[in-house]
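Visitor: dropping the sequence and predicted coords here.
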Amino acid sequence: EIARKSVTDSYLSYAGAKDSLYGLTWGGVTRTGIKLDTSYDGEDGGVYASGGYYGLTGKNVAKNTMAEFGAGAYWRAYKTNDFT
């Protein structure tokens, strides 16, 4: 996945803010980057993993980067015959 999305962790990161006294604005952070997902689904269970790397930019906000990783496994607790 290649994506550009708004950061919605807080009101400031999503919508930004304005200082009416000095006229300064900041916030409105955008996350731009790539995420890769993979998985294996076997008969009795499976595994999955994902990883992503993003650049974070916004108005009067220090540039930053973000990485995310995740993995997991599952198994089927109950299995029935297929009805076709």
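Guide: Thanks, I have it. Numbering: from 1, shown residues only.

Visitor: contacts, neighbours, all on C-alpha from now
Guide: OK.

Visitor: tell me where the chain has strands.
Guide: Secondary structure of the chain (DSSP state E): strands at 2-6, 17-19, 24-41, 45-59, 64-75.

Visitor: how about these in a markdown table, adding mean neighbour count?
Guide: Below are the strands of the chain laid out as a markdown table (neighbours: other Cα atoms under 10 Å):
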| stretch | mean neighbour count |
| --- | --- |
| strand 2-6 | 12 |
| strand 17-19 | 12 |
| strand 24-41 | 16 |
| strand 45-59 | 16 |
| strand 64-75 | 11 |
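
Visitor: pasting the second one now:
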Amino acid sequence: GFKETQLLGAGGFGKVYKGELPSGTQIAVKRVSHDAEQGMQQYVAEIASMGRLRHKNLVQLLGYCRRKGELLLVYDYMPN
């Protein structure tokens, strides 16, 4: 899960939070709100593309879910 207080950054289509899986693995959660319809379409396309890509220079997409009009994308957490 993630907490609102763990905001890493924000952009035109949503916010990114630091989170943690039950296993203790740190993650980044990209949260796109329902009122960003263009963003929703963009991120659905991103899911399809990122789910197939594997490269050492790309952050790995671990999973996603749609909940209450939001799209949540779960990535490996990469600290600066």
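Guide: That came in fine, so what should we check first? Only a predicted model underlies this, so the values are computations on that prediction, with no experimental measurement involved.

Visitor: and the TM-score between these chains?
Guide: Comparison of the two superposed chains (TM-score structural alignment, normalised by the length of the second structure) gives a TM-score of 0.27, and 40 aligned residues with a Cα RMSD of 4.0 Å.

Visitor: for residue 66 of the second structure, which non-adjacent residue is closest in space?
Guide: Spatial nearest neighbour of residue 66 of the second structure, excluding adjacent residues (Cα to Cα, 6 or more residues apart in numbering): residue 72 at 6.2 Å.

Visitor: the one you found: neighbour count?
Guide: 21 (other Cα atoms under 10 Å).

Visitor: give me the three-state assignment for it.
Guide: In three-state terms, and counting by DSSP: H, G, I helix; E, B strand; the rest coil, residue 72 of the second structure is strand.

Visitor: my guess is it contacts residue 29, does it?
Guide: Yes: when contacts are counted by Cα atoms under 8 Å, residue 72 of the second structure is listed as touching residue 29 (6.4 Å).

Visitor: please enumerate the strands of the second structure.
Guide: According to DSSP E, the strands that the second structure contains are 2-11, 14-20, 26-32, 61-67, 70-76.
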